[in-house]
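K.L.:
I need the structure of the sequence given here:
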Amino acid sequence: MSSADKNLSVFSTKEIPDVSNKNFAIVVAEWNSEITEALFEGAYKTLIEYGAKAENITRVDVPGSYELSFGAQKMAQKAQVDAIICLGCVIQGETKHNDYINHAVAQGLTNVSLKYDKPVIFGVLTPNDQQQAIDRAGGIHGNKGDEAAFTAIKMLGIN
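P.N.:
Take a look at the predicted model:
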């Protein structure tokens, strides 16, 4: 189901694990900062709402979405980090750069997750234009940051 058909900020809250003693890293791309800041605010708010402690949330900024994989790897190497949430926005634009970046980031984050046996969440928007990004960063389709944080919480419940 596409985010145009489902609000990104609405999810099933059954069987939520206790995350009060879990440590989260949120890696945020600085490129498209208007969008990524809104994603961060949503992720942070959702973590707190569902039991994470502010002192157990670390923010790491990277220049762009392409660098999310390296930022995630640096956080995954830390034993105390339980889950990593990666937030970015790659708008399609006039060239195919988005195809290459999005594929590389998705593959990179998957590799980090499997290598370190930790949830590494792909909270990267891949919209066609700025308005679609705004709509998914707290706009009419909710906030992908909320969804990414909730996904991290749910993944910590897998044994």
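
K.L.:
for the rest of this, base every contact and every neighbour count on C-alpha atoms.
P.N.:
Will do.

K.L.:
next, K115: secondary structure please.
P.N.:
Look at K115: counting by DSSP: H, G, I helix; E, B strand; the rest coil, its state is helix.

K.L.:
run a quick neighbour tally on it.
P.N.:
12 (other Cα atoms under 10 Å).

K.L.:
same question for K144.
P.N.:
31.

K.L.:
nearest the geometric middle of this structure, what residue?
P.N.:
Per Cα atoms, centre = their mean, the C-alpha nearest to the average position across the chain is that of G123, at 3.0 Å.

K.L.:
could you also give me the structure for this next sequence, so I can compare it with the first?
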Amino acid sequence: MATSLKNLSQHSDKNISDISKKRFGIVVSEWNEEVTESLYEGALETLLAHGAKKENIYRKNVPGSFELSLGGQRMAEVEEIDAVICLGCVIQGETRHFDFICDAVAHGITQVGLKYNKPVIFGVLTPENQQQALDRAGGKHGNKGDEAAITAVKMLGF
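P.N.:
Predicted structure coming up:
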């Protein structure tokens, strides 16, 4: 469903289990920092609101969204980490660079989750412009960070 038709911060509370003893790794891209910091804040607040302990949430930064796959893998390698949330933003430009980066990141994050058999969540915005990114990072369409965090929570109960 297009985010223009759904608020990313709204979710069902179905299939939410106790996460008070779960550990989360959050990997945040430094590129488009205004957007990714808002995504991080949304993810953190959502995890805390659903019972995660602040001391069980670990954050690491990577330079850009392309590096989220390796950053996510390094988090997933830590046996004590139960779920990994990868947060980034790739804004479409004038070249095909956007297509290559988005495809590589989506594929890479998927492979990490399958390799380590734990939730590794794709919380990456792929908007056409800065305003669309801001609208999905706490703006009029909610926060993709919230959505990524609740996805991690629900997958832990799967």
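
K.L.:
so where do the strands sit in structure 1?
P.N.:
For structure 1, the strands defined by DSSP state E cover 24-29, 57-62, 83-89, 120-125, 137-139, 142-143.

K.L.:
how about those strands in TSV, adding distance to E15 of structure 1?
P.N.:
What follows is the strands of structure 1, written out as TSV (distance: least, Cα to Cα, whole Å):
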stretch	distance to E15 of structure 1
strand 24-29	19
strand 57-62	22
strand 83-89	18
strand 120-125	19
strand 137-139	25
strand 142-143	22
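
K.L.:
tell me which of the ones you listed lies nearest to S69 of structure 1.
P.N.:
strand 83-89 (8.3 Å; Cα to Cα).

K.L.:
sorry, back to before: deepest in the core, which of the strands of structure 1 is it.
P.N.:
strand 83-89 (a mean of 29; mean count of other Cα atoms under 10 Å).

K.L.:
structure 2: matching residues for that strand?
P.N.:
Strand 83-89 of structure 1 corresponds to residues 83-89 of structure 2 when matched by TM-score structural alignment.

K.L.:
can you give me how far that stretch is from the chain middle?
P.N.:
Stretch 83-89 of structure 2 sits 3 Å away from the centroid of its parent chain (Cα atoms, centre = their mean, to the nearest Å).

K.L.:
do the same with stretch 133-152 of structure 1
P.N.:
9 Å.
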